[in-house]
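Chemist: sharing a model prediction with you, sequence too.
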Amino acid sequence: MISNEEIKQRQAQLDSEEIIFEWEAIYPAIIGKNSKLARFCLGALPMLIVGILYTWFVVLKEAYITLIPMYVGLTLACYFVYFLQLSDNKCCYQLTQKGVITYTQQNIPESVYRFFRGFAWFGMGICVVAAVVVGPAVFVGAGAFALMSFAFRDFKPKVDKRNYLFWGEVKIYDIYDEHNIMFVSSAPINCGDTKLFYNNEDTKNIIINNLYMILKQPDFLRVKTSNDAYNDEFMQKMFKSYREQNPIK
């Protein structure tokens, strides 16, 4: 059985390997046939429902002056949910002779980071002025706002770097409906993490050709969705191996 320490050592060695092919891809936070509908239901639909209900309440109470700040708040909330929670992901892949290095981050415009950093410094300034004018007691009611402002003052993108090995027997899945290629090796790794996304067929063909040269005619299966790949016998075997070596504690 392969030890976790040996796997980590070989993963670290990937950083010094020569890069054979490098590419970038944008893929959605929610993958699948109904991903756009799911993103709408999770992001815009709740805000739309709240807006309709509040408008109905305002009409009944004739408090029309509150509509504008409410709509502005809902728009900002929708903006926040979409860009920070449901945004697309940007991934850079580096294919080497012994594995793949991935760098993943949310595909959020820099303007969003600047907005929240500016909002944070503005909020901290407001808290300082309030503390001078009113005194420390102001933080009893505005403590949460002050903490939030402090947390966002250095808001910037976070990059998730991971190294995946070609080890022993390897099988490649061309998941054409989801625009990704998944490889699974006999090393006990989490199979669901080894998806190599692409944005066009030319890139896909280059990736597959390079994988064939590196792995010397690996086992290959073309499937429609990830579920088809997960139900494959080889994949189930590798999942079982991973669970045995990484039991849930």
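Modeler: Now that the structure is in, tell me what you want to look at.
Chemist: from here on, contacts and neighbour counts on C-alpha atoms
Modeler: Fine.
Chemist: wait, a strand at residue 174?
Modeler: Yes: under DSSP: H, G, I helix; E, B strand; the rest coil, residue 174 sits within a strand.
Chemist: can you pull out the strands in the protein?
Modeler: 19-27, 89-96, 99-106, 160-165, 170-175, 180-185, 195-197, 219-223 (DSSP state E).
Chemist: looking at these, which is nearest to residue 123?
Modeler: strand 99-106 (25.0 Å; Cα to Cα).
Chemist: would you turn the strands of the chain into JSON lines with distance to residue 208 and mean neighbour count?
Modeler: Formatted as JSON lines, those follow (distance: least, Cα to Cα, whole Å; neighbours: other Cα atoms under 10 Å):
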{"stretch": "strand 19-27", "distance to residue 208": "11", "mean neighbour count": "16"}
{"stretch": "strand 89-96", "distance to residue 208": "11", "mean neighbour count": "20"}
{"stretch": "strand 99-106", "distance to residue 208": "13", "mean neighbour count": "20"}
{"stretch": "strand 160-165", "distance to residue 208": "16", "mean neighbour count": "18"}
{"stretch": "strand 170-175", "distance to residue 208": "9", "mean neighbour count": "21"}
{"stretch": "strand 180-185", "distance to residue 208": "8", "mean neighbour count": "22"}
{"stretch": "strand 195-197", "distance to residue 208": "10", "mean neighbour count": "22"}
{"stretch": "strand 219-223", "distance to residue 208": "10", "mean neighbour count": "14"}
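Chemist: mind checking which of these is nearest residue 240?
Modeler: Across the strands of the chain, closest to residue 240 is strand 180-185 (Cα to Cα), at 12.6 Å.
Chemist: next, the one to line up against it:
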Amino acid sequence: MTNRENIDSIKKRLYEAEVVHYWEHKGWGGKYEYLWRWGVAIFVNYSIFILLWLALDGFTVGRPFFWVVLSFMTMMMLITRYLFTPDKHRCYHLTPLGIHYTENDMIPDVAYQVVRGFAWVGIVVCIIAVFVLGPLAFVGAGGFALMSFGMTNFKPTTEKHEVFFSDRPILFNPMNDSVLRIDSNIPTEYCSSRNFYFSSLEEKDAVVSLIKKN
């Protein structure tokens, strides 16, 4: 049996093993991780707004264009935060052999529909551009059309992850933080290191106790 087949066999047993504890987590994880995600979204979008404010003489509070740009940048800030760096929904299953879990982006279904709609509009615009401008349109429209085609099937996905317990898995349990990291090395030369997130310190302590018990 090859190493890959051995790992697949262990993975199969992991998913078939009895679940001794189940928990969910919504968000990103860690105590302050969400802060830098908000920080990136705000900085990227409002820095452009501030540059326009400093560079354009007529870009003042009394002009409608000012409020149009501000509204647009606010919308882009929210899109950056919730669409490009979305929160995660994780469902964990603790078994005597290890932990397996699923991970989904917490993006509303309407967002996927809007993106798919914009993708089809983009394809139509590219086709019109080709007829109006001729072959030269492929220089710019070609790349956008390829991107649009890829986005027409934009839909939620579920990722599966697992960590197998070795004889002595190493637990990194930081104090006053609802995150737990497990490093494991099984005889098939498979090494894994994953972070697990909890809604409370009490829930994390209960899982750590169960892992030590098993």
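Modeler: That came through, no problem. Since this is a predicted model, take the numbers as computed values, not measurements.
Chemist: report the TM-score for the pair.
Modeler: Both chains were compared after superposition, and using TM-score structural alignment, normalised by the length of structure 2 their TM-score is 0.79; 208 aligned residues with a Cα RMSD of 3.0 Å.
Chemist: distance to residue 145 of structure 1 added to the strands of structure 1, as CSV?
Modeler: Compiled in CSV, the strands of structure 1 are given as follows (distance: least, Cα to Cα, whole Å):
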stretch, distance to residue 145 of structure 1
strand 19-27, 33
strand 89-96, 29
strand 99-106, 25
strand 160-165, 28
strand 170-175, 45
strand 180-185, 42
strand 195-197, 39
strand 219-223, 49
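Chemist: looking at these, which is closest to residue 209 of structure 1?
Modeler: Distance to residue 209 of structure 1, taken as Cα to Cα, is lowest for strand 19-27 among the strands of structure 1, at 10.7 Å.
Chemist: which of the strands of structure 1 sits closest to residue 139 of structure 1?
Modeler: Nearest of the strands of structure 1 (Cα to Cα): strand 99-106, 33.2 Å.
Chemist: would you map the helices across structure 2?
Modeler: For structure 2, applying DSSP state H gives helices covering 3-16, 33-55, 64-79, 109-133, 137-151, 201-213.
Chemist: can you redo those as JSON lines with distance to residue 169 of structure 2 and mean neighbour count?
Modeler: Conversion of those to JSON lines gives the following (distance: least, Cα to Cα, whole Å; neighbours: other Cα under 10 Å):
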{"stretch": "helix 3-16", "distance to residue 169 of structure 2": "15", "mean neighbour count": "14"}
{"stretch": "helix 33-55", "distance to residue 169 of structure 2": "26", "mean neighbour count": "14"}
{"stretch": "helix 64-79", "distance to residue 169 of structure 2": "39", "mean neighbour count": "15"}
{"stretch": "helix 109-133", "distance to residue 169 of structure 2": "39", "mean neighbour count": "15"}
{"stretch": "helix 137-151", "distance to residue 169 of structure 2": "41", "mean neighbour count": "16"}
{"stretch": "helix 201-213", "distance to residue 169 of structure 2": "9", "mean neighbour count": "14"}
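Chemist: can you put those helices in a markdown table and add distance to residue 165 of structure 2?
Modeler: Shown next, in a markdown table, are those (distance: least, Cα to Cα, whole Å):
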| stretch | distance to residue 165 of structure 2 |
| --- | --- |
| helix 3-16 | 10 |
| helix 33-55 | 27 |
| helix 64-79 | 39 |
| helix 109-133 | 36 |
| helix 137-151 | 38 |
| helix 201-213 | 9 |
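Chemist: contacting residues for residue 86 of structure 1?
Modeler: Going by Cα atoms under 8 Å, 6 or more residues apart in numbering, residue 86 of structure 1 touches 28, 29, 30, 39, 43.
Chemist: which of those does structure 2 keep?
Modeler: Using both residues aligned by TM-score structural alignment, their matches' Cα atoms under 8 Å, structure 2 keeps these contacts from the contacts of residue 86 of structure 1: residue 39.
Chemist: got the contacts of residue 86 of structure 1 as a markdown table, with distance to residue 190 of structure 1 columns?
Modeler: A markdown table is the format used below for those (distance: Cα to Cα, whole Å):
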| residue | distance to residue 190 of structure 1 |
| --- | --- |
| 28 | 20 |
| 29 | 19 |
| 30 | 19 |
| 39 | 26 |
| 43 | 29 |
